[in-house]
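Engineer: build me a structure from this.
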Amino acid sequence: MSTNNSQSVKRSFLDRYFQFQEHRTNLKTELIASFTTFITMVYIVFVNPKILGDAGMDSQAVFVTTALITGIACMLMGIVAKLPIALAPGMGINAYFAYVLVGSMGLTWQTGMTLIFLGAAGLFLLSVFRLRYWMISNIPLSLRIGVSSGCGLLITLIGLHNAHIIIADPDTMVRLGNPTSIPFILGCLSFLIVAVLAQRKWNSSILLSFVIVTLIGWAIDPEVTYHGLVSLPPDISGVVGQLDFSKVFEVTLVGIIISVMLINLFESSGTFIAVTEKAGLADKDGRYPNQQKSLYIDSASSALGAAMGTSAVTAYVESASGVAVGGRTGMMALGVGVLFLCAVFLSPLERMVPLYATTGALIYIGVLMASDLARVKWDDLTEAVPAFVATIMMPFSFTITEGIATGFITYVFMKLFTGRYKEITICAAVMAVLFLARYAFLF
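Structural biologist: Reported below is the predicted structural model:
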């Protein structure tokens, strides 16, 4: 008895707080997992500023706020929810914001970021009223797959456009760009590097592609210049707290708020379940320790990210790389957060990175998001048609909102007129009615 007591006394504060012994891990393993996860997702501090910079935002300031919100969100997840899950601005939402809301629809970036903020705030309310898990379980699988896959195709199209691999054409809508141009060649190379390294199980495939293509661009592209390695963080007041609520409640924009909320809902919920299952923390129903706390942190961080000018924050599937090397507790997420806070001093490197270096990451993420199409019941048209419509409408309409709207409407229509109306969930019916009402007001 005395031996057990002496052993319990010797346990460090971190050991007791994060329950290393109970999870069969230790501080060294958790720190290795932190560094592994950081390496696999640090690309976001370079990609996010490039994408948001295309919307007219100060990319240097966005670099800093991206690192800050990632650090804060990860540390909160680690300390409060005690889960090995890292969070950062989502790749789907940032591209949607920059190239659709601002680029295509002509909104100011301040208004666009406010829509992202309201979508995240809506997700927070769903978490507070414990409706988030209910919504996930009541949205048909075919629609969840269609929305995710459609986002993937839209992100892929944006990646191809950034490298001028696909360009606009007045006669054929789009066509192949100049195969001999530097952006075209290095954009293709960036994707091939990511794909090959990912197949060979290199967790840092995106980061390595980013570094290799940037260095090659530095050597052969006169527009790529070196501006230094470290410096004090630049002024971020130009992007923080710049939300503009003056136009966001127009009928045409309400659908965007709902779309942002649903995208965040699908992305984060799927990642939470996948990573906790890999860590052995989830039960057969997908529930895991401190689930409600993790949902609060996820949605609150998402809203804070938009307020800070970095787009919505989401749970990152790259967390699985840290779990794979032994990460099991919130110490892993805490370590990732500390590393991202240190990254704020690397802002000069952001200016060196060419836009086409992001192509590989965007297309690869598109591949991952579209891979779930294999799970659609293609022999059941009441499931296949809505999934297909949601998938193709996003890239072809160049907006996520229309993909989600037409997906829900098609699902209810197919089930209703094939005599399978009992399969229509309350959530699907309500969403279809809301989107039909939106179209009625729009046209």
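
Engineer: from here on, just use CA atoms for contacts and neighbour counts.
Structural biologist: Noted.

Engineer: what's the local residue count around N4?
Structural biologist: 8 (other Cα atoms under 10 Å).

Engineer: do you know how far it is from S301?
Structural biologist: Per Cα to Cα, to the nearest Å, N4 is found 41 Å from S301.

Engineer: again, but for S204
Structural biologist: 25 Å.

Engineer: more crowded one of those two?
Structural biologist: S301 (28 against 22).

Engineer: give me the element the more buried one is part of.
Structural biologist: helix 291-307 (DSSP states H and E).

Engineer: what about the nearest residue to Y411 once chain neighbours are set aside, which helix or strand?
Structural biologist: In this structure, Y411 finds its nearest non-sequential neighbour in P386, 5.0 Å apart by Cα to Cα, 6 or more residues apart in numbering. Taking DSSP H and E as the definition, P386 sits inside helix 381-397.

Engineer: go ahead and confirm E30 touches L334.
Structural biologist: No: between E30 and L334 there is no contact under Cα atoms under 8 Å: 9.5 Å.

Engineer: another for comparison:
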Amino acid sequence: MKQKNLIDQQNQEFRWSSNKAIFKMQKYFKFDQFQTTLKKELLGGLTTFLALVYILSVNSDILSQSQSINDPNVTMNEFGIFFATAITSIVATLLMGLWANVPIVMSPGMGMNTLFTFTLAQQAKLGFEGAMIAVLLASILFFIITVTPMRAMILQAIPKSLSIIFAVSIAFFIAYVGFEQMGWFKMDANTQLPIASLATFKENYLFIILGMATLGLMLFFHYRKVNGGVALSIVIGFIICIIFANTLPKSQISKISSANFRNGFNFHYDFEGFIWNIKSGMQSFANPKVWSNPGLYVCVLVVMLMSFFDDSAALNTLNMQRNKGLAVHHEVNRPTMLIDAGSGIMNGILGVSSMSVMVESSAGIHQGAKTGVAALVNVVLFGVAIVLFPVFATIPTVVTGAACVFIGILMVLHIAEIEWHKPQFAIPAFLAIIFSVTTFTIVNGVAIAILSYAFIMLIIKKAKQVHILIWPLCLVLLAYFVALAFIQ
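Structural biologist: Next up, the predicted model:
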């Protein structure tokens, strides 16, 4: 009864626009159900884009280090990667906005891109062509699992407390990514993992100060309840970086060199390179070097499982944030899961790493975005980025890194909801956080949390309370760790 009264009250409070076009949009995207406004959606969409725009340049940089299976001196075309990243992001996010009506952005994400280059292409010796095939096959398998009731059943089998643990581990992970982008950590040349060392402050003090100042601005605006504080902080931080990058000697601006305009924009459009990436991958279907490599089949399993658990954990976390303040709890809908799984097929064909649910979408949700309109804002901005990429590419990672840390701070507040007095949740929470951060992969934290949960339930003689699907899931996760060991 209370819930019904709250729903009626919210519906009465909602104001419909007198403009016919806006009224139709409000109806289609269910603004009344989500108690949102066009201003919140636009601002949330812009905030999300500013927080994740770095992926266009970072993804290109990482994937362009992938060597060919036929010639180690040949690598993927960098513009082709950038263009494919933008196109795949546009298509998947457009579907998220129009069909699923969620404020979630899809793009080839961090973690999956390093797996593509340094594990699949290099360590497993598949080359970028074999890595593309692995992504394609894994995405098809992921989509098949999602089309059947299997994915929904697995997600329903996971206790709510474990879902909260996943959210907290993602918070630590995204903050860790942010601190690395600011310059606090060094990226290990062999493992491609960020290594924490305060000694780097001496080398990167300028970048760290700029990043921390931007983070401080975000916190200031947040607690002063300034609308659009994250986006405003990113713009201010960007302007300050431009000033330093164009006045200091080049030897002192390594992490903000993208904002250095003294030599103009070092970028050109190479659509032939985009086509070459696609052709190289598709022609390798006939290459026996790919199919005779046993690492291919292990990689397909690893990529599929990483996509499944990474994205499922991210979707649950973002959905929890989206439901805050709403009278009715909205579950992750079926279109969202189908788009999430199916869009990776496109990535394997066009020549980029697997599609990811961008946890930076949390920044927009925090600003009030709750519908697909925020996703459509990102679609437009990704399109603009293709034309104005030289401008968007100049936003230094020290600024976007601050946004990642800020998101992590907000998300980690869920840590209070973990049932720390129960060992079946306290121990998995601890392990999930440690493994997500130290292995630089969310899925490892998710996997160890599920495995340890089942193990502790056995120890404390509560195995009968564990959902029956958790046990076969544990076997799959054990197989995942074994498979991962063979390709690393």
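
Engineer: sorry, back to before: the residue nearest to Y411 of the first structure matches what in the second structure?
Structural biologist: If you follow P386 of the first structure across to the second structure using TM-score structural alignment, you land on P428.

Engineer: gap between its match and Q9 of the second structure?
Structural biologist: Separation of P428 of the second structure from Q9 of the second structure (Cα to Cα): 40 Å.

Engineer: so the two - more neighbours on which side?
Structural biologist: P428 (26 against 12).

Engineer: that one and F166 of the second structure, how far apart?
Structural biologist: Going from P428 of the second structure to F166 of the second structure by Cα to Cα gives 10 Å.

Engineer: count of residues packed around the aligned residue in the first structure for Y54 of the second structure?
Structural biologist: Counting by TM-score structural alignment, Y54 of the second structure corresponds to F46 in the first structure. By other Cα under 10 Å, the residues close to F46 of the first structure number 28.

Engineer: show me which helix runs longest in the second structure.
Structural biologist: helix 295-322 (DSSP state H).

Engineer: now do the buried residues in it.
Structural biologist: Residues of helix 295-322 of the second structure classed as buried by neighbour count (16 or more other Cα atoms under 10 Å): 295-322.

Engineer: same check on stretch 129-147 of the first structure?
Structural biologist: R132, M135, I136, I139, P140, L141, S142, L143, R144, I145, G146, V147.

Engineer: for the second one, what is the enclosing helix or strand?
Structural biologist: Counting by DSSP H and E, the element that carries M135 of the first structure is helix 132-138.

Engineer: please list the residues outside that helix that contact it.
Structural biologist: With contact meaning Cα atoms under 8 Å, 6 or more residues apart in numbering, helix 132-138 of the first structure is reached by L123, L126, L265, F266, S269, T425, I426, C427, A428.

Engineer: now with 10 Å?
Structural biologist: 123-127, 131, 144, 262, 265-266, 269-270, 287, 292, 295, 424-428 (Cα atoms under 10 Å, 6 or more residues apart in numbering).

Engineer: what about it, how far off from the second structure?
Structural biologist: Average distance, helix 132-138 of the first structure versus aligned residues of the second structure after superposition (mean Cα distance after the TM-score superposition for the first structure): 2.4 Å.

Engineer: residue contacts, F245 of the first structure?
Structural biologist: Applying Cα under 10 Å, 6+ apart, the residues near F245 of the first structure are Q110, T111, G112, M113, T114, L115, L118.

Engineer: confirm it sits in a helix?
Structural biologist: No: checked against DSSP: H, G, I helix; E, B strand; the rest coil, F245 of the first structure lies outside a helix; its state is coil.

Engineer: follow-up on the earlier one: which residue numbers in the second structure does the helix holding M135 of the first structure align to?
Structural biologist: The aligned range for helix 132-138 of the first structure is 151-157, by TM-score structural alignment.

Engineer: for the nearest residue to I182 of the first structure once chain neighbours are set aside, give me its contacts.
Structural biologist: Once flanking residues are discounted, I182 of the first structure sits nearest to D221: 7.1 Å by Cα to Cα, 6+ apart. Shown in contact with D221 of the first structure (Cα under 10 Å, 6+ apart): I182, P183, T214, L215, P354.

Engineer: just the buried residues out of those residues, in ChimeraX syntax.
Structural biologist: To isolate the buried ones among the contacts of D221 of the first structure in ChimeraX, judged by 16+ other Cα under 10 Å, type:
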select :182,183,214,215,354
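
Engineer: what's the closest of the contacts of D221 of the first structure to Y411 of the first structure?
Structural biologist: P183 (40.4 Å; Cα to Cα).

Engineer: ranges for the strands of the second structure?
Structural biologist: Counting by DSSP state E, residue ranges of the strands within the second structure are 106-108, 185-187, 194-196, 355-357.

Engineer: any chance of these in JSON lines, with distance to I456 of the second structure too?
Structural biologist: Converted to JSON lines, the strands of the second structure look like this (distance: least, Cα to Cα, whole Å):
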{"stretch": "strand 106-108", "distance to I456 of the second structure": "35"}
{"stretch": "strand 185-187", "distance to I456 of the second structure": "34"}
{"stretch": "strand 194-196", "distance to I456 of the second structure": "31"}
{"stretch": "strand 355-357", "distance to I456 of the second structure": "30"}
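
Engineer: alright, I will stop here.
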